[in-house]
Structures are given as structure tokens and as C-alpha cells.
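1. any chance you could fold what I've pasted below:
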Amino acid sequence: MTIETGILFFTAILIFAVTPGPGVFAVLARSLAFGVHRSLAMIIGIVISDIVYLLMACKGLSYIAENWSQVFTIIRLAGAAYLIYLGWNIWNTPVTFYLDEKPTNQANDHIKSFLQGFLISASNPKVILFYLAFLPTFIDLSNLTGSDLLLMGFLTFAGLFLSLIIISTGAAAARQYFQSKSAIGRLNKTAGATMMGAGAFLASRQ
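-> Below is the predicted model:
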């Protein structure tokens, strides 16, 4: 991978990371409710999931998709069901959960947040399509070297993490405007509807 190709790839990752989707909205919602610190695990989960797709794309995800379509259908439907379930929970989350409650176990909270981020990104068709269709425009996967793979992984991690941290920081700074019960209630409904809509979209994909 040349320097020019690396810069273009990193720029594409930055743009891709801030494109509206379930992962971005989940980070926004969590950061608005809890701040940047308690959003880090979710951000890392999203980033790790994307890197897994990057590696799979480099190792022939398209071949697997073509020859194991039934497996991917199960994964897609399971991901859709999870997004709908998560959206329903957010929709029905009591306002007092965001305003009053504190987690009793920080470790469990971070693990749960990480898994949510990982599964949201893993179930997002935007991620799959990006790495399957867009990745070959930057590098010849048939001549991929180990150093190319490491560099792409690093650039992906840096680009996604930087973009999501900026989003999280901006949302956390705006928390003061979302402290009333009515504002938090609207946030719950919007986040829940977005998650459920993403799940319905994923389930409808062929």
C-alpha cells in the first residue's frame, strides 16, 4: 500500500465512520445519557467488529457469502432480531434510568456496552457492503501482504475510533440540553425507533 493509497483509505474510513447509522446513533444516545467515559466500551466494540469484517473481506468474505448464503441469512436475521429487541428496550427505558440510576457494577456495564457496540456494528449491512464493495478499490486483495493487512487494520482502528470519539465528545458536551424528563423521553423514542427501523431494514435485505 502506497502513502497516497493509505491517505485515501484513512479518509474514506473517517467519512464512513460518521455516516448516520445504528452505531453512530447508539454512541450519540449513550454519550448524551452517560458521557464519553461510559461510551468508550461501546466505541471499542464497534471498532473491533469493523476490523473483524475488514479481515474477513481480505480473506474472502465474498466467496464465503456466495457459497454459504444460508449461514449469512441466519446471521442477518439474528442481527435484525437483536436490533429490534434493543430498540424496543430503549423505547421503553424509564426516564429515571438515565436521570437517577448509577450502575452497580462498572465492569459488567462496560462488558455489556462493548457487546452492544460489537453486535450493532456486526449486524449493520452498511459495514458489510463497505468492506465487500469499497475495499477492493484501494488495494488488490489478491496481492495482499502481511504489512498491508497490519496497516489497513491500524488505519481502520484509528479512523473509526477518532471519528466516534469526536461524535461522543460533542454529544457529551450537549448533555446539559437533554436533562429534562421530556427531552430524555423523546431521546428514548427516537433512539428506539431508529434501532427497530435498522433491524427491520436488515431483515428485509436479500
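2. from here on, just use CA atoms for contacts and neighbour counts.
-> Fine.
3. can you name the next helix or strand after the longest helix seen in the chain?
-> With secondary structure taken from DSSP state H, the chain has its longest helix at helix 146-173. The element immediately downstream of helix 146-173 (helix or strand, assigned by DSSP states H and E) is helix 181-204.
4. which helices and strands sit right next to that following helix?
-> Based on contacts counted as 3 or more Cα pairs under 8 Å, 6 or more residues apart in numbering; DSSP states H and E, the elements that helix 181-204 packs against are helix 22-34, helix 69-91, helix 95-99.
5. what comes up buried for the last one?
-> Along helix 95-99, these residues count as buried under the neighbour rule (16 or more other Cα atoms under 10 Å): 95, 98.
6. same check on the longest one?
-> Within helix 69-91, the residues that qualify as buried are 76-77, 79-88, 90-91, counting by 16+ other Cα under 10 Å.
7. nearest to D148 among those?
-> R76 (29.3 Å; Cα to Cα).
8. as a quick check, tell me the outermost residue of this structure.
-> Among the residues of the chain, the one whose C-alpha is farthest from the average of all C-alpha positions is N143, by Cα atoms, centre = their mean at 28.8 Å.
9. roughly how far apart are that residue and C58?
-> With distances taken as Cα to Cα, to the nearest Å, N143 is found 10 Å from C58.
10. also this sequence, please, to line up against the first:
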Amino acid sequence: MVLQTWLGFFLACWVISLSPGAGAVASMASGLQYGFARGYWSALGLQLGLLLQIAIVALGVGALLAASATAFTVIKWFGVFYLLYLAAKQWRALPSDLGQSMHVRPIGKPLALVFRGFLVNASNPKAIVFMLAVLPQFVDPHAALPTQYAVIAATMVSVDMIVMAGYTGLASQVLRALGTPRQQVRLNRTFAALFVAAAACLALLRRAPA
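-> Sure, this is the predicted structure:
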């Protein structure tokens, strides 16, 4: 990948990562509930899901997914129900005791948070179809494809890790500014509503005509 092409892709990565979506909501929800250090494990899971999406496109499976109405629908509705599950979990999340140390927070197991983030990205067929439309524009078919997709993956993951760190850290700092458990409950339920909105957007998604 030549430098000029990579710079264009690098800029596109920032635009894609900064765009609000289920991944951003998941990162902020984890930061709010667990703090930055522990909540960021969810963002790492998002990156594993992102790598899976890139691999699917690189292997040509993405084209099959885009063409298969059944596969697209199954993955889509799995993603919808998983986002609704996260919404319910966020709605029931208990507030932290701000009278105690800020270390007193619900304990989320790192592997569980990684898996949670992974499922958010892995269950989004829209992202795979989107990548199928975007990534080939930055690939030179006459050059080594594995090397180019390795550069693409490294660039996308690096940018997304920075952006999700920002979302996670921002939500973590918001918790410090909340003075009462009631305010925390309201914010938890706001994020629950955002998960529902993301699920609704995914449910309304239609496969492009073949």
C-alpha cells in the first residue's frame, strides 16, 4: 500500500471509528459501570470482532454473506437480541457507592468483558457489508493481498483502540461527576436506551438487492 493510499485510509478510519454506533455505546457503558482500567477490556473485545470482520472480507466470505439473505438475517437478529440483552443489563446496573473509594465498583471479569465487546462487533452484518464496500477501494489487486490486509487491520485496530479509549475514559470520568446514586441510575438507563436505539437501527437494516 503506497503512502498516499494509506493516508487516505488512515483518515477514513478516524471518521468510521468516531461515528456513533453500538461499539461506542458499549465502550461508554463499560467505562461508566466499571471504570477505565477494567471497562477497557470491552474495547479490546471490539477489536477482536473488528479483526474477524476484516478477515471475513479478506477471505471473500463477506461477499457470500452479502449475497445470502438467510445468513444476513440470522446474524442481524442475533445482533438485535444481543443489544437488547445489553440494554436490559445496563438498565438493571446498580450505582456505585460514591461515599466510598472510587475503587468500589462492580467487578467485571476481563474475559467476560472481552467476549461482550467481541459479540457487539461480530454480530453486526452491516459492518461486514460496509467493509466489503470500502476496503477494496484501498487495495491494489496487483500487489500482495495478505500484506495489504495486514496493514489495513493494524491501522483500523490502532485507530479504533484510541477512539474507544476516549469513549471509555470519558464515561469513566462522568461517573466521578455524578453526585447521587439517582443520577447514576438515570445515566445507566440513558445508555440502556442507546442500546435499544442501536438494536432498532439494526432491526430496520435491509440487505441490499443482489
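11. on that earlier part again, can you put the buried residues of helix 69-91 of structure 1 in TSV and add distance to G159 of structure 1?
-> Shown next, in TSV, are these (distance: Cα to Cα, whole Å):
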residue	distance to G159 of structure 1
R76	26
L77	29
G79	25
A80	26
A81	29
Y82	26
L83	25
I84	28
Y85	29
L86	26
G87	27
W88	31
I90	28
W91	31
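12. mind telling me what R205 of structure 1 corresponds to in structure 2?
-> In structure 2, the residue matched to R205 of structure 1 (TM-score structural alignment) is L205.
13. for its match, what are its contacts?
-> Neighbour list for L205 of structure 2: K126 [criterion: Cα atoms under 8 Å, 6 or more residues apart in numbering].
14. check the gap between it and A122 of structure 2 for me.
-> Using Cα to Cα, L205 of structure 2 is found at 16 Å from A122 of structure 2.
15. could you do L32 of structure 2 as well?
-> As judged by Cα to Cα, L32 of structure 2 and A122 of structure 2 stand 23 Å apart.
16. name the residue in those two with the higher neighbour count.
-> In this comparison of L32 of structure 2 against A122, neighbours counted by other Cα atoms under 10 Å, the higher total goes to L32 at 28 against 23.
17. neighbours of the closest residue to W88 of structure 1 other than its chain neighbours, just the number please.
-> For W88 of structure 1, ignoring the flanking residues on the chain, the nearest one in space by Cα to Cα, 6 or more residues apart in numbering is G192 at 5.8 Å. Applying other Cα under 10 Å, we find 25 other residues in the vicinity of G192 of structure 1.
18. ditto for A57 of structure 1
-> The burial count for A57 of structure 1: 21, using other Cα under 10 Å.
19. which helix or strand lies directly C-terminal to the helix or strand that contains it?
-> Assigned by DSSP H and E, A57 of structure 1 falls within helix 40-58. For helix 40-58 of structure 1, the following helix or strand on the C-terminal side (DSSP H and E) is helix 61-67.
20. mean deviation of that next one from structure 2?
-> In the superposition against structure 2, helix 61-67 of structure 1 averages 3.1 Å from its aligned positions (mean Cα distance after the TM-score superposition for structure 1).
21. pull out the buried positions in that helix.
-> Residues of helix 61-67 of structure 1 classed as buried by neighbour count (16+ other Cα under 10 Å): 61-62.
22. what of stretch 2-13 of structure 2?
-> The neighbour-count criterion (16+ other Cα under 10 Å) identifies 6, 9-10, 13 as the buried residues of stretch 2-13 of structure 2.
23. what helix or strand does A93 of structure 2 sit in?
-> Residue-wise, A93 of structure 2 maps onto no helix or strand under DSSP H and E.
24. my error: substitute A143 of structure 2 in the last question.
-> A143 of structure 2 belongs to no helix or strand, assigned by DSSP H and E.
25. what comes up buried for the longest helix of structure 1?
-> Using 16+ other Cα under 10 Å as the test for burial, helix 146-173 of structure 1 gives 148-149, 152-153, 155-157, 159-161, 163-165, 167-172.
26. kindly report the same for stretch 126-137 of structure 1.
-> If you call a residue buried by 16+ other Cα under 10 Å, then stretch 126-137 of structure 1 has these buried ones: 126-128, 130-132, 135.
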